[in-house]
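[1] Got a predicted structure here, sequence first:
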Amino acid sequence: MDVHQLRRYAGNPPHGGVLKDLLARDEFIADALREEAEKLPDIVLTEVPAATVRPRAAHEWGLQPVGGVHERGGLQQARLLPVVDNLRLANGVLFPMPITLDVSQENINALGIVPGARIALRDPRDDESLAILTVEDIYKPDQVKEAVQVFGADDPAHPAVAYLRNKIHPFYIGGKLQAIQAPTHFDYVALRYTPAELRSHFKKLAWRKVVAFQTRNPMHRAHRELTVRAARQRHANVLIHPVVGLTKPGDVDAFTRVRVYQSIMEKYPNGMGCLALLPLAMRMAGPREAVWHAIIRKNFGATHFIDFYGPYDAQELVTKYHDELQIEMVPFQQMSYIPATDEYQPADEIPKGVETLDISGTELRRRLKTGAPIPDWFSYDAVVKTLRESYPPRNKQGFVLFLTGLYNSGKDIIGKALQTALNEQGGRSVTLLLGETVRQELSAELGFSREDRHKNTQRIAFVAAELTRAGAGVIAAPIAPYEDSRQAARETVVSSGGAGGNFFLIHVSTPLEHCEKKDRKGVYAKARRGEIKGFTGVDDPYEIPKKADLTVDTSAQSIPEIVHSIVLLLETNGLL
């Protein structure tokens, strides 16, 4: 019996004073650790889905103390290698996915991270201490090998590989974890269970067999039919157990998905299904991830498991470790709708010549964007209503027009004229973020070093992303001279998801000579005389955009012509 099981008996313990004494001891230990944590150097784990350091850690390190993923503490180098190479810990226990805590050299120096040091890990939501890590190992991993072994290839197009190579700090910390408390969740609290709590819930309901369904996508009629069929064939109940951590870029956001799951649970036969959320990040790691999910679902009390992966490679790997996993993988079956009988059947069981209907994911997204009808044979009205609330048609979605160019290139006047034109059309609010205005209001403390310029651009991107998520149009007009900063800004807006992922980079390519010639304030002249240092185009470079959505030039085009071309760009993309 673990700590969390003991806590459930706190109100009416079956063994009276003995368990009360154990509970008191447990709380005493937690209080002592919490008091110690206040005096220790700390690392604040990043909240999913923030696009900064370690967006997966807060959820997954919180899972470990309650028995979700089998591993307590960051992997030491000697324990990481067998996981990467052989899907096992050094002691031989099956464990296919590395769980790591990454830090920078600056973190190591500032926090005094050395073997034997104790580091407090804090929840980003409320700054409470989650655990204390006793450092046993600090090392620089082979990220290329990790990418190849875990994700199948060192492919930057793979979202998890891109995350590993671009977001993860170069050093890993390994050590032992002492849990203080689980992370705080403010959303869907009633749907969050520890493994022990969910197992207890199944026992209370007398569920002997449970088929867990793993998904990161909204569910429709086909998914309901698939899970009901699998449960009935095995005389079991259904656990809808979706991940609500970081998923694939472009996926439907977790809040929308959970509302969809809640509405579809009403379509299950009475007493057949249960919905519980899993605070876990998807790795897109194929068969390895299927094995990992099987371990996790087994820990949560499932006896059977349906996963999208494979189905063949994943099924083969799970079968290979069947004796250790002690959970049966149910192959995912593609379900097709038969209009003649108004029912779903597995695609491979439908006789040739029988008419079937289906809507692909691409087609569904198109219908959501355009407002085209979604038939009731494909999904339920409540599901479609929820999706349309979060994903309005294109002409109701927000967008960012990111104008970049040299000082005095005309981007500011283009931005002002464009705001006027869009306000004249109406339909959405339009915000203008001029470079100088943002500098004064958001970035007054920043200088003009490459680092500070990058930081300023990211602040603009953050504000723009938040506005577009609410359906606004945003015109941003910083100089933004560096390609990596502009690309990061695009990623920030696109990753905001839903109706806010429309980003257009517009290069105002007015030549430097023309910018200087029209500079009535004499700013360029001051830079030429050395009175202004680090001035873009003079003694600091402007990197020409490689993939601009539109290129304009005020030395060759009038402002109305340029504004019209940008409006046409929006119209072509269905945003006006």
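    Thanks, I have the structure now.

[2] contacts and neighbour counts: CA atoms only from here.
    Fine.

[3] measure the nearest residue to Thr100 once chain neighbours are set aside to Glu146 for me?
    Leaving out its chain neighbours, the residue that sits closest to Thr100 by C-alpha to C-alpha, 6 or more residues apart in numbering is Gly74, at 4.9 Å. In this view, Gly74 and Glu146 are 15 Å apart by C-alpha to C-alpha, to the nearest Å.

[4] and here's the other structure:
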Amino acid sequence: MSSERAAELKAAARDFISLDLNPRQLCDLEMLATGAFSPLTGFMGRADYEQVCSSMRLADGTLWPVPVTLNVPLATAERLAAGQKVALRDIEGTMIAVLTVAEIWRPDKVREAEALYGTSKPTHPEANYLLNVAGEACVAGTIEVVELSARHDFLSFRGAPAALRAAFQAAGTHLVLAYQTHKAMHRAHVEFTRNIARAHNAHLLIQGVVGKKDLGETTHYARARALRAVLDRYPPDGARLNLLDLSTRQCGPRATLWHAIINKNYGCTHFVVGHDHHDLGEYADGAPVYGRFQGLELAARHEHELGVRLVPMRNLIYEEDHPEHFLVGRTSQRHVSVPDGHSPFGRPERGHEIAQWFSYPAVLRQIVPPRQQQGITLFFTGLSGSGKSTVAQVLVAKLMEVSSRPVTLLDGDVVRKHLSSELGFSREHRDLNILRLGYVSSLIASHGGIVICAPIAPYAQTRAQVRGMIEQHGIFIEVYIATPISMCETRDRKGLYARARAGLIKNFTGVSDPYEAPTAAEIAIDTSNISPQQAADDILAYLFAGGLIEPPADAADAGHVAPEAQAAPRTQRPEAEPRPAR
């Protein structure tokens, strides 16, 4: 856009309706403006949207698997009309672009969720965003970009598609292998990409995804520093890092196809695909959300049309006799298999113990703070009357006594009152309440705080979802207060159980609604025969033993249980050993 046209739009903007874009919409707008979403030049209208949902193609037949829409609240949509101009602004109010409205329409969000994510349940975070956060109406039209949001970080690693294509052409680079990641790269990732780039005689482009979904995300700084730290592990001029402001959708197979198209727009001729590319991980029952290799299989069916060669991410083998490198091949007794480059000893981002050969010190310094500086979430779960709130309150006091770290208590009843007062007690609303609790906890953990949550949280799948959300930022410890329901009823000062058994309270957990007891909680305590103080001491001892909290020198004199005297809770579920703190 010319400076004259930009000045003209800025002057006229005082008469435009303004729309403040959220972080995801800002990312989408930047990807549209820079050509990363080519052939798209603007947010989708109804015809493209419906075809993409049903057949992964635009209305003109072009392959495109993911809807890119500008969702707005109904109240905003009702103020708009075709031909009207809308100022699209960032969170600071700066006008980024002007949209001339061509179409206002209502999406079928349930159908979209089923098409993209295979579910319309809120336990899938992207489905939850679509159904419960994204606006009910969509606006499409011509976009004129005035000025993109200013970037202040890692400027040398932010290249637009046209700029990268020009740089590759100027360097005489004809083959470019894209490795896209939203995580740090460790030794296995580096070994694989270095070897596969050499095998294809290609230049490596590391596409580090840093696009935000919400205002609370700040973790891209550590990831970007960690990615920068591996560049010297490649031959000179053999690899390039680029930070991609893509707000991912975590839609598994469709995401694989989408990312291949995006990377082609950056000049890439080859694209690395993992066995679970942009899968969410595993549900509570251990099953992958989308299934292994589904993304690769879908993209492979369109490989010729894509014009990009797909390179499967292979399992790598660490050979003890040759610790200086990884191998691709069969295992033996002196081999350790590393599927897709992830550590068999756990995720370092989650605080697990890390084998010396797994990564590089320069990478780990960026992504793994000392254990005693990592955010901790103690997530209590149990029946009403089991003692969760009481033990949690005692634990807060004991933690404040021995540590200067900030401690936040999120009690189930208090959160219901202040954060989820509009919600009822259907399964859907209970899930949403717990997911909100998990989101707040993840923010606290991301800043190194300690948060104690004490909801009922009756459903295993939702608890697993919260675990995954929080473990991106810190350590998650599930504390199951395993007090039997008979004891809970004897403590029922409010008479809730009696009213529930009389049919006066519907959907009451443990009576008319199920409680899915944890089978592998880190800590399990039955408060039937121990005091809240003893229970809190058990949890504190677990934190001491795991090196998560430094015990005071006078712990014994102060009445606290020393870690060497008691390294685990005194009461555990017999069928499940507690897992080590993550």
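    Sure thing, it's come through. Keep in mind that this is a model prediction, so the values were computed, not measured.

[5] After superposition, what's the TM-score here?
    Overlay of the two chains. TM-score (TM-score structural alignment, normalised by the length of structure 1): 0.71; 505 aligned residues with a C-alpha RMSD of 4.8 Å.

[6] Same drill for Gly74 and Glu146 of structure 1, tell me which one is more crowded.
    Gly74 (25 against 21; other C-alpha atoms under 10 Å).

[7] Tell me how many other residues surround Glu92 of structure 2.
    Glu92 of structure 2 - counted by other C-alpha under 10 Å - has 8 other residues nearby.

[8] Checking it next. Helix, strand or coil?
    Secondary structure for Glu92 of structure 2, judged by DSSP: H, G, I helix; E, B strand; the rest coil, is coil.

[9] Contact partners for it?
    Contacts for Glu92 of structure 2 (C-alpha atoms under 8 Å, 6 or more residues apart in numbering) come out as none.

[10] next one: the one 4 residues further on
    Contacts of Ile96 of structure 2 were listed using C-alpha under 8 Å, 6+ apart, and they are Ala87, Leu88, Arg89, Asp90, Val145, Val146, Glu147, Leu148, Ser149.

[11] Would you check the span in structure 1 matched by the helix or strand that contains the second one?
    Under DSSP states H and E, the secondary-structure element containing Leu88 of structure 2 is strand 85-89. Counterpart in structure 1 of strand 85-89 of structure 2, with TM-score structural alignment as the criterion, is residues 118-122.

[12] Which position in structure 1 pairs with Ala6 of structure 2?
    Aligned counterpart of Ala6 of structure 2 in structure 1: Ala30 (TM-score structural alignment).

[13] Can you tell me the closest non-neighbouring residue to its match?
    Using C-alpha to C-alpha, 6+ apart and skipping residues adjacent in sequence, the residue nearest Ala30 of structure 1 is Ile180, 5.1 Å away.

[14] Emit the PyMOL select command for whichever of the contacts of Ile96 of structure 2 are buried.
    Command for PyMOL that selects the buried part of the contacts of Ile96 of structure 2, burial taken from 16 or more other C-alpha atoms under 10 Å:
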select buried, resi 87+88+89+90+145+146+148+149
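
[15] Considering the contacts of Ile96 of structure 2, which is situated nearest to Glu478 of structure 2?
    Of all those, Glu478 of structure 2 sits closest to Asp90, with 38.0 Å by C-alpha to C-alpha.

[16] is it true that the closest one touches Gln25?
    No. Contact status for Asp90 of structure 2 versus Gln25: not in contact, 9.3 Å apart, counting by C-alpha atoms under 8 Å.

[17] Let me see the contact set for the match of Ala6 of structure 2.
    Ala179, Ile180, Gln181 are the contacts of Ala30 of structure 1 under C-alpha under 8 Å, 6+ apart.

[18] Okay, buried residues for the single longest strand found in structure 1 please.
    In structure 1, ranked by residue count with DSSP state E as the criterion, the top strand is strand 129-139. Residues of strand 129-139 of structure 1 classed as buried by neighbour count (16+ other C-alpha under 10 Å): Ser129, Leu130, Ala131, Ile132, Leu133, Thr134, Val135, Glu136, Asp137, Ile138.

[19] how close does it sit to structure 2?
    Superposing on structure 2 places strand 129-139 of structure 1 at an average distance of 2.3 Å from its equivalents, by mean C-alpha distance after the TM-score superposition for structure 1.

[20] Name the next helix or strand downstream of that strand, please.
    Following strand 129-139 of structure 1 in sequence, per DSSP H and E, is helix 143-151.

[21] For that following helix, give me the average deviation versus structure 2.
    On superposition with structure 2, the mean distance recorded for helix 143-151 of structure 1 (mean C-alpha distance after the TM-score superposition for structure 1) is 3.2 Å.

[22] Tell me the gap between that helix and the middle of its chain.
    20 Å (C-alpha atoms, centre = their mean, to the nearest Å).

[23] Which of the residues in it are classified as buried?
    By 16+ other C-alpha under 10 Å, the buried positions in helix 143-151 of structure 1 come out as Lys145, Glu146, Ala147, Gln149, Val150, Phe151.

[24] Show me what it is packed up against.
    Counting contacts by 3 or more C-alpha pairs under 8 Å, 6 or more residues apart in numbering; DSSP states H and E, helix 143-151 of structure 1 is packed against helix 77-86, helix 159-166.

[25] element containing Tyr497 of structure 2, please.
    For Tyr497 of structure 2, the element it lies in under DSSP H and E is helix 496-501.

[26] Report the distance from the helix or strand following that helix to the chain centre.
    Using DSSP H and E, the helix or strand that directly follows helix 496-501 of structure 2 along the chain is strand 523-525. When distances are taken as C-alpha atoms, centre = their mean, strand 523-525 of structure 2 is centred 27 Å away from the chain's centroid.

[27] ditto for stretch 120-129 of structure 2
    12 Å.

[28] Residues contacting stretch 217-230 of structure 1, please?
    Residues contacting stretch 217-230 of structure 1 (C-alpha under 8 Å, 6+ apart): 211, 213, 238, 251-252, 257, 260-261, 264, 267-268, 330, 333, 335-337, 344, 377-380, 383.
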